[in-house]
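In: Provided below for reference: sequence and predicted model.
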Amino acid sequence: MRSLALPSWMSGQNSRALAAPVLIIRMLAMMVLPLPPFLLDMFFSFNIALSIIVLLTSLYTVKPLDFMAFPSILLMSTMLRLSLNVASTRVVLTEGHTGPDAAGKVIEAFGHFLIGGNYTVGVVVFVILTIINFVVVTKGAGRIAEVGARFALDAMPGKQMAIDADLNAGLIGENEARSRRKEVSQEAEFYGAMDGASKYVRGDAIAGIIVTVVNILGGLYVGVVQHDMLFADAASNYMLLAIGDGLVAQIPSLVISTASGIVVSRVASDEDVGSQMIMQLFEKPQVMYISAAIVGGMGLIPGMPHIAFILLSAMLGGGAYLLSKRLSGEGAMAKTGAGPSGAVAVEGPPSVAVPEVEEATWQDIVPIDTLGLEVGYRLIPLVDQAQGGELLKRIKGIRKKFAQDIGFLAPSVHIRDNLEMRPSAYRILLKGVEIGGGEVFLGQFLAINPGMVTGTLQGAETIDPAFGLPAIWIDASQRDQAQSMGYTVVDAGTVVATHLNHLINTYASELLGRQEVQALLDHLQKEAPKLVENLVPDTITLPILQKILQNLLSEGVHIRDMRTIIETIAENADRTKDPTQLAEQIRIALGRSIVQQIFPTGDELPVITLDARLERLLLQALSTGGAENMAIEPGLADTIMIQTQQAAQQQEQMGYPAVLLVPGPLRPLLARFLRRAVPHLRVLSNNELPDSKTIRVTTVVGGQA
């Protein structure tokens, strides 16, 4: 025997999903098909009940997003009222001559209740209700929704940046960050939808007036002309039906408009509207005492309703007394230390609640990010994926390329917005200290002058933050012209990414911490376990290995070939543990790679050398004082520095890299000495050059010394 089951489209979630399409179809049917009075009564009653449910739901809503369906409900209820107006108008005009109950008991009851035997009063009251709904409630709610939508959209990037900052700092997890981003997006969409839906309600109020006027005029014409009714009888029937029809539609409209204003005017809190009102209106006994005195004084004025004012004054005074007594009891409890277990008793004014201060813990110490990027608020779109920002992808690409070229994985870049900075400024931090920064402009392009341009451009002159070249900020319309003149044209995101990439490579030695060195060893051990097995700590300690690698990185030597580096350390560690000497031995072993890095093509190496007499003088000073105490006469030192700077500039003007070739013992000393004066100079030793390369001396330093 087979069990009978409902089709999947009729059960559970799917059946609820059919509610909206079914309601739309019914509303369309009401506009086209005639409805009997009984069905009109049912639909009008449903409309009133729906408006009450919406109002109560809005009152018990804690925050607007708890009632996200409200814009759609607002639209659907408006269309329902208009459909009922169309259906009732048909019945009123076709059956109104039969009596005031022609369109159902609901319309008749509302008409009798409002008109009360006086048609003029009924019309006036109906118009007043409509004006209140249209001019006050609906217009005010629409304005709040419009402003709320604008502020929600303006605050959206800042909120998303705050979420990313909390995520990068480890304060929240990925799931919570995704949930908060979704909430921020939904909030902006909600206020935007409310702004649009409120326009329907305003149109509904206007339509209500027009429909009522049409019902009155059309009814009088149909009753007098077509059914030969007396004018007084026609006016009695059709005005009652028209006013009742308008009222039975406008009251739910007014209720839902009030709910709309309540929802969009909510301020975020953990309480519903009723709790907020009671707590904030009646929490201060002083206010209630003063109000009781003022109301009581008004009751004593001759001609005033004494009983009403004095009774209300007594109620306010009694409520103030009970409230002050309750607060005094809570204050006494706080002074005596009574309270829940574990609470801290604090003496003080009874109406002031002093929060318990938590003890400081190690969790309060926030570690400093190794690498950080701070941006002004106008640059938030660069790092916001929701706004099409590509900088995050470029930073990922920078770290990937750095790992492939340099030989280890750089720390993550933590991005934050900083409202204290200029709106278009950014700065790059290394261990909390600024190492670079600049200012870029979204929507504009930076035209960099590489030194061979054929014209000038209109724009704001500046300096390329990465390499210090002259540049100009230009509009997008000048981009093609700038490229045709020989400028290198890049957008704002590329400027920041290039600057970050340059600084990461420049400070590579400081980015290599012990954690990164250990990760390098762990990675190498998977491929060559025997090579790493006895290295640390038997052969060399981890701090010395870190110092060796940092010495190599500080002079631009890549550490991708860890196998050669480890083998060289193992061969020479028995003779010395000095990081500088071991780094020199590694440079000799990596000589072919170092030269290939500087001179990618060609067998001829154009280099700068020292004068032979200067070489002998420096070697003699080195042998006399040693590497630690070697002293160079100040005048000679200045001459070496100035002539090396000039020689390096000549090399770069000829299109060659600035390379100084010196004897092996002098290389580490001259590299440290010249690093600050000529940062782009690479100092090589004769031992590092492969035999297959040919040397061509372009400049001699010290020839006049």
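Out: Structure received.
In: okay, CA-based contacts and neighbour counts for the rest of this
Out: Noted.
In: so residue 119 makes contact with residue 239?
Out: Yes: contact status for residue 119 versus residue 239: in contact at 7.2 Å, counting by CA atoms under 8 Å.
In: in this protein, which residue is closest to the centre?
Out: Central residue check for the chain by CA atoms, centre = their mean: the C-alpha nearest the mean position is that of residue 160, 1.4 Å away.
In: Excluding chain neighbours, give the residue nearest to that one in space.
Out: residue 181 (6.3 Å; CA to CA, 6 or more residues apart in numbering).
In: Kindly report the same for residue 425.
Out: residue 439 (4.2 Å).
In: quick one: that neighbour from residue 488, how far?
Out: 18 Å (CA to CA, to the nearest Å).
In: still on that earlier bit, pretty sure the residue nearest to residue 160 sits in a strand.
Out: No: counting by DSSP: H, G, I helix; E, B strand; the rest coil, residue 181 is not found in a strand; it is helix.
In: next up, a second structure to put side by side with the first:
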Amino acid sequence: MKRLLNNAVALFVITIILLLIIPLSPFLLDVMIIINMAVSMVILLISMNIKTPLEFSIFPSLLLITTLFRLGINVSSTRNILTRQGEAGQVIKAFGDFVLQGNPVVGFIIFIIIILVQFIVITKGAERVAEVAARFTLDAMPGKQMAVDADLSSGLITEEQARKRRSDIQREADFYGAMDGATKIVKGDAIMSLIITAVNLIGGSAIGILQSGMGFTEVLSVYSIATIGDGLVSQIPALLISTATGMIVTRSVSEGSLNTDVSKQFLAQPRAIMTAGLVLLILLFIPGMPKPQLLILGAGLIVVGWRLSKKIKEAAYADGQQEEKKRQEPEKEEQAPEEYYRDINNVYSLIGVEPIEMEFGYSLIPLVDEASGGKMMNRIVIFRRQYAQEMGLVIPSIRLRDSAALNTNQYRIKIKGEEVARGEILVDYYLALEPSNPAGEIDGIETIEPAYGIPSKWILPENKEMAEIYGYTVIDPLSVMVTHLSETVRRHAYELLNRQETVQLAESLKKTAPELIQDSVPGIVSYSLLQKILVGLLKEGIPIKDLETILDVAADAVSAGNDLNMTVEKIRCALKRTITRKFCQEGQMKVITLDADLERMMVENLIKGENGIQISLRPDTVQHMITQIGEEMKKFADLSREPVILTSQVLRFYVYQLLEPIYQGLYVLSFQEITNNIQIQVIGNIKP
């Protein structure tokens, strides 16, 4: 039984094919017609109750199946009409009698009107909307994908949510592309209905007169009823399906089901309802107008509009009273500054610094203040959780406050009391990141995206959709600010790992590896040394989430007499899977390598100075190498990847030490830090 249900659709399609071949009795034909009407009604109701088209993503395939089903019924009914002298079941006869009402001419006119309404109005309109929606959706795909990446990097969404959004974007493009083709099926179905109607009438009349010897009046009566009835029982379900098609492709900005949206948006405009009622009452003064109907409808609309208006005003008054009550609540009396700082212990609060601060100009306060609907804190909480899961470090609390020293649209980010980044936001605009080859130009204010330095434009909200079509990545002001904050914190995370946090991490590991902590901390690896190791890893973007492996390797390295740098290098090799995952995409890692002659020259020029071992090269050699690296890094920008230099383990730390002051976004890895199951693609080679 379960296997039968799993293959129900396939069996149904096979049954439809058989309808084209096997004759059906009038009884079975009635059953098929009723099923067709029920399925069409269900599809229409589903299309009215979904919120997004993707909730009914099987609709294009369903459209093909239902159209084929109707054609199969038409073939069977045509066979019965022509072979049974118009006897094609009770449903067809009932529809034909009801519409004709003894007048075949009127019946044909009504039938033709139904066909034309479906063909010219609904089908043609839905076809055009689906075609435009498919084109615009495909054009906007790159911008939507980049917007998902921006939300992911800012901490607004998780990796799982980003994966789902990317999938939805792809499914949406596939859906509208399928709908563009599926609407052609509906159009062909309407044309085929006209042809089948003509065949039924002409062929039936010829058979009745030539083979059955019926009179012209009798033939017209019998076959017109059957023809009109057959046309109606196929076209009414077709009309329902066409209406469902139009509803699905036109619901691009809905927030709920059609019923919910209509009631919500109509009832929110009581003045329009009362005005319509007043116009109907004015029509009473036109001679000959039906006064009772106009009076009832006009008065009803005015009463409904008045009651809705009253309800809206009462709700607004209640909200106002609540706000007034909040304002009138007695505030706590603040202690005078002179009195407060009389206690010397309170003076110490002035000399502390916050780990992370973010200050705002006056215009940006609504984005931050939760009382005004600002969601900055929620976004920071999401970023803190995401960063902890990714890197293994908990970002401390971020202090948010306004500052009169900044311009109204400016903000700045401080680490331990000192400014490290600054930006400017236009609250009523969107930031559009320029693609490499935009499909068109969009009007806006030229600027530079603060987190990544990408050329951008501040655009008006009404230009947002067009910018996405042109390939721009459009970001709201809050996301711009959160992204800048998150990237700044990532770059300076190693400065935030203090001794207290190091102890906290060790205490947390004690719950899962108590023997390791007892044997190594602080006996072999002191908290001071552990902090320096973790800082060294974080500074180069290496996650410290696998603290058990880090501490285990560190204990062995320190026991063997290795210094700090050598200990960190051994830990990095132990974390090769983590490092590979971070810099590898789709089983491939793109890197810059150092020429063998250059590496040999570097090894020969390793000297020990006051600050430890360093590479000592001639200034022109260093300048030549730096220039080459700068040119090769541009390739990574085009690929949207982090630039990586791959070198030998002996030189890795010293190459990083040489390049870090110049290229802070450059990562230096060794071959021993990469797993063997990935493909390394060299896109540049640095020569001496």
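Out: Thanks, I have the structure now. Everything quoted here is computed from the prediction, not taken from an experiment.
In: Provide the TM-score value for the superposition.
Out: Overlay of the two chains. TM-score (TM-score structural alignment, normalised by the length of the second structure): 0.54; 445 aligned residues with a CA RMSD of 5.2 Å.
In: coming back round to it: the more surrounded of residue 119 and residue 239 of the first structure?
Out: residue 239 (27 against 18; other CA atoms under 10 Å).
In: Tell me who's in contact with the residue mapped onto that one from the second structure.
Out: Here residue 239 of the first structure is matched to residue 224 in the second structure, going by TM-score structural alignment. Residues counted as contacts of residue 224 of the second structure (CA atoms under 8 Å, 6 or more residues apart in numbering) are 96, 104, 201.
In: measure the aligned partner of residue 316 of the second structure in the first structure to residue 324 of the first structure for me?
Out: In the first structure, the residue matched to residue 316 of the second structure (TM-score structural alignment) is residue 331. For residue 331 of the first structure, the distance to residue 324 of the first structure (CA to CA) stands at 10 Å.
In: Spatially nearest residue to residue 261 of the first structure (excluding sequence neighbours)?
Out: Nearest one to residue 261 of the first structure, counting by CA to CA, 6+ apart, is residue 141 at 4.4 Å.
In: Name the SS class of that neighbour, please.
Out: helix.
In: isn't it right up against residue 264?
Out: Yes: counting by CA under 8 Å, residue 141 of the first structure touches residue 264, with 6.9 Å between them.
In: Would you state the helices of the stretch 551-688 of the second structure in chain order?
Out: Applying DSSP state H, counting those that start in this stretch to the stretch 551-688 of the second structure gives helices spanning 564-574, 576-583, 596-604, 619-639, 652-659.
In: Strands of the stretch 401-550 of the first structure, start to end?
Out: For the stretch 401-550 of the first structure, the strands defined by DSSP state E, counting those that start in this stretch cover 413-417, 425-430, 433-439, 445-448, 460-463, 470-474, 488-491.
In: Same check on the second structure?
Out: 356-360, 398-402, 410-415, 418-424, 430-433, 445-448, 455-459, 473-475, 588-594, 606-609, 612-615, 644-647, 667-670, 679-686 (DSSP state E).
In: how far out from the middle of the chain is the fifth one?
Out: On the basis of CA atoms, centre = their mean, to the nearest Å, strand 430-433 of the second structure is displaced by 17 Å from the centre of the chain it belongs to.
In: before we move on, what about the fourth one?
Out: Its chain's average C-alpha position is 30 Å from that of strand 418-424 of the second structure, according to CA atoms, centre = their mean.
In: which bit of the first structure covers it?
Out: So strand 418-424 of the second structure sits over no part of the first structure, by TM-score structural alignment.
In: Neighbours of the residue mapped onto residue 222 of the first structure from the second structure, how many?
Out: Using TM-score structural alignment as the criterion, residue 222 of the first structure maps onto residue 207 of the second structure. Using other CA under 10 Å, residue 207 of the second structure has 17 other residues around it.
In: What count of nearby residues applies to the nearest residue to residue 207 of the second structure once chain neighbours are set aside?
Out: Closest residue in space to residue 207 of the second structure, ignoring its immediate chain neighbours: residue 82 at 7.2 Å, by CA to CA, 6+ apart. By the criterion of other CA under 10 Å, residue 82 of the second structure has 22 neighbours.
In: what lines up against residue 82 of the second structure once you look at the first structure?
Out: Per TM-score structural alignment, residue 82 of the second structure is aligned with residue 93.
In: list the contacts for that match?
Out: 215, 218, 219, 222.
In: what's around the closest residue to the first one other than its chain neighbours, how many residues?
Out: Put plainly, it is residue 215 of the first structure. Computed as CA to CA, 6+ apart, the closest residue to residue 215 of the first structure that is not its neighbour in sequence is residue 242, at 5.5 Å. Other residues near residue 242 of the first structure come to 31 when the count uses other CA under 10 Å.
In: Stretch 285-293 of the first structure maps to which residues in the second structure?
Out: Under TM-score structural alignment, the match for stretch 285-293 of the first structure is residues 270-278.
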